[in-house]
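J.: Just a sequence and a predicted model for now, questions to come.
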Amino acid sequence: MKLDYQQALSRVTEAQGAWLVHGGEPLLEQNLLSAFREHWQSQGIERQRFELQNVQDWKQVFAALNSLSLFSSQLAIEVHGNIKPDAQSLKLLKSYLQDPMDNFLLIVFPKQESQSLKSAFFQAIEANAAVVALSAYGAQQQQRILQIEAEKIGIRLTTQAWQWLIFNHENNLLSARNTLLELADSFSDLAQIDIPELEQSVQDQSRFSTFDLGDACLKGDLAQAVKILNFLIESGEASPLIFWVLQKEMRLILQLFEQPQNALQLGIWKNKLSLYQNALRRFTPQQLLTWSDLLLRTDQAIKGLGDENPDDLLLQLVCALSGKKIFEH
């Protein structure tokens, strides 16, 4: 079956077998993944995460699904990447979908073109489980999603303010949500927020964004990247949002290393292709091999697992993605 974002969010607790989610909206992806992780944690379900760097990684995914630990009766596996399984792994997927037991497979892909959605891989999941499109088309749908975010943090906007917010953020839901968080910090005493408060808030936070951080790292400008990271942390930017951008860029670099001829299919825009290619040249294969462990440790620290400091690990990610040692700037 096919689901949109809001349908998927309402069915997290009843999800079975496998879901494949794809889209270009980081806010929607973060919200859906958070809902799944909270559900799994509340039910005592073991979670594992895999990063697809080549087609052979699919075999590890299905091996994990068939081998529960001694302490778990259920397993949820997140698979992140943009590599479809080969014929052999596709057979394993179809076999799993026929009898998933109580396990669950969540596959997270970037936005897919319509032709890609017609492939045997997507069709198998759509026929036996769920394909979720993480998109929000049109101002009304975007406003409905953002109103839920506003309700979570306890603020209300006038009709004119909503129109201004949607128009001025140019369909970037993540940026719009960040503005809502800034409004909640600055104007929590107001019954309703109007355009003047929005203009002030956007002006206050316009110095740097998480996307500026990603670009600085890709350029290898460690001094600027550290400056932006410190600004984001000090201004209260949520650690999961900073992490999302860094791990997205690192994942693309890893995939480009494995598939240098498939940059556009990986979701890299033409006008940014040279930026990624130049960044890739800075790394040795040995450096790239260290990234998965660092990403996992950072993800766990942000969730409060372990003793490591999330800010320190974010700094290590910035240094790794910039291709320089931590004190080299």
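T.: Arrived safely. Residues are numbered from 1 along each chain as shown.
J.: switch to C-alpha atoms for all contacts and neighbour counts from now on
T.: OK.
J.: Name the next helix or strand following the helix ranked longest in the chain along the chain.
T.: Longest helix of the chain, by residue count under DSSP state H: helix 239-258. Using DSSP states H and E, the helix or strand that follows helix 239-258 in sequence is helix 273-280.
J.: Included below, for side-by-side comparison, is a second structure:
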Amino acid sequence: MKTQPAQLPQLLKKGLAPVYLVSGDEPLLVQECCDQIRKAAREAGFHDRLTFHADHQLNWNTVADEFNAMSLFAEKRRIEIHLPTGKLGDGRPVLEHVLQQPPEDIILLLISTRLDAAETRRKWYKELQGKGVHVPVWPVDADKFEGWLQQRANRQGLHLTRGALAMLAERLEGNLLAASQELDRLALLTNGNTIDEETIEQAVQDSSRFNGFELVLELLAGRASHAGKMIGVLQQEGENPLGLLAVLNRDLNLVAELRAAAGQGENPAAFLKKRGVFQPQRARVLERAARRLSPGQLQQATRLCSQIDRAAKGFDDLSPWHYLRDMSALLAAKS
């Protein structure tokens, strides 16, 4: 069955399904849904967790062995499988076999980007629909972001003036993960006081997080030297690379879509406004990137994003910052 993120808490109270699929391109909302499932599973005695990352290095026979071996142990387990491309690939036969008769001592959690449309027609997905729960997570529309931000602030007990809310929404540009992090920081800085525009301005000046937005613009503009310096600073300051990765992924997709739209004669400025891009500087960078970067470069950049995500989650020997430097060189190269 399918359920919306807002309905998930109530569904979990009724009991656990043997398998959950959480999919979408909003890291914050995906993470929060997964955390709710993890919490419910732990409370039901599924304390042990095993995690796999379904990239080209994963041996699916190892995954199958884990499912087959579980019945030998008394412990209840959670098996989590990250699907960075939204595809199962070689894992389809394994999941089809598991889903035909899910083990009682395992909760399976599949965590995916937006699910590839072809996968929804596969046998494994149909089995999952019958045996488990799919939670598709959709982006917050640009015109609804300010309202989402207000609701989030209200839940945290933050009081923002209308001007402060508008300023914060403009600076965050729809990035939910960065928004959540910034509201957490404001809660610590303001100690219950009303947050006005001056407070936001000062908080931005004190924050290195917005350098993440600037870094994405430098990467897309092909300014490798400056981008490299920013990567070094952010790494030293302990910045979470997943926040800026979400921005980079979003803007790379926008560049690819803009390139295709322009090829069909659509006006770039009108296209970007329709997609919620209103800041002139960002719009210029995206337009130029769409003209400068080749389809091959954009495909390689998408693959690098997957490697950055994998490294940031501890599934790679190299640092995510290493791959961000590779990204800088790739996007600066002449096509």
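T.: Now that the structure is in, tell me what you want to look at. This one's a predicted model, so the numbers in the text were calculated from it and none came from an experiment.
J.: what TM-score do we get after superposing?
T.: Here the TM-score for the pair of chains, by TM-score structural alignment, normalised by the length of the first structure, is 0.62; 282 aligned residues with a C-alpha RMSD of 4.8 Å.
J.: quick one on the thing from earlier: report all helices and strands that the longest helix of the first structure contacts.
T.: Packing partners of helix 239-258 of the first structure (3 or more C-alpha pairs under 8 Å, 6 or more residues apart in numbering; DSSP states H and E): helix 210-218, helix 273-280, helix 291-302, helix 310-322.
J.: what is the orientation angle of that helix with helix 291-302?
T.: Angle, helix 239-258 of the first structure to helix 291-302, by axes from the mean of the first three to the mean of the last three C-alpha atoms, to 10 degrees: 170 degrees.
J.: which residues are contacting helix 239-258 of the first structure?
T.: Helix 239-258 of the first structure is contacted from outside by 26, 51-54, 81, 210-211, 214, 218, 233, 262-263, 266, 268, 276, 279-280, 288, 291, 295, 298-299, 302, 310-311, 314, 317-318, 321, using C-alpha atoms under 8 Å, 6 or more residues apart in numbering.
J.: Which residue ranges of the stretch 101-250 of the second structure form strands?
T.: Taking DSSP state E, counting those that start in this stretch, the strands of the stretch 101-250 of the second structure run over residues 106-112, 133-137.
J.: Mean per-residue distance, the last one versus the first structure.
T.: Per the superposition on the first structure, strand 133-137 of the second structure and its aligned residues are separated by 1.1 Å on average (mean C-alpha distance after the TM-score superposition for the first structure).
J.: what range in the first structure matches that strand?
T.: Alignment of strand 133-137 of the second structure against the first structure: residues 130-134, by TM-score structural alignment.
J.: swap in the first one?
T.: Strand 106-112 of the second structure corresponds to residues 103-109 of the first structure when matched by TM-score structural alignment.
J.: Need the residues that contact that stretch.
T.: Against stretch 103-109 of the first structure from outside (C-alpha under 8 Å, 6+ apart): 15-23, 65, 74-82.
J.: Buried ones only from these, please, as a ChimeraX command.
T.: Burial among the contacts of stretch 103-109 of the first structure is assessed by 16 or more other C-alpha atoms under 10 Å; the matching ChimeraX selection reads:
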select :15,16,17,18,19,20,21,22,23,65,74,75,76,77,78,79,80,81,82
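J.: Filter the contacts of stretch 103-109 of the first structure down to the ones in strands?
T.: Among the contacts of stretch 103-109 of the first structure, the ones falling in strands (DSSP state E) are 17-23, 75-80.
J.: farthest-separated two in these?
T.: Among these, the pair separated by the greatest distance (C-alpha to C-alpha) is Gly23 and Leu75, at 24.7 Å.
J.: quick revisit: so of the strands of the stretch 101-250 of the second structure, which one's packed in deepest?
T.: strand 106-112 (a mean of 23; mean count of other C-alpha atoms under 10 Å).
J.: And that one, how far out from the chain middle?
T.: How far strand 106-112 of the second structure lies from its chain's middle: 16 Å, per C-alpha atoms, centre = their mean, to the nearest Å.
J.: how many degrees apart are that strand and strand 133-137 in direction?
T.: Computed by the same axes, to 10 degrees, the angle between strand 106-112 of the second structure and strand 133-137 is 20 degrees.
J.: after superposition, how close is strand 106-112 of the second structure to the first structure?
T.: Mean for strand 106-112 of the second structure is 1.2 Å (mean C-alpha distance after the TM-score superposition for the first structure).
J.: Provide the aligned range in the first structure for stretch 174-184 of the second structure.
T.: Aligned using TM-score structural alignment, stretch 174-184 of the second structure spans residues 171-181 in the first structure.
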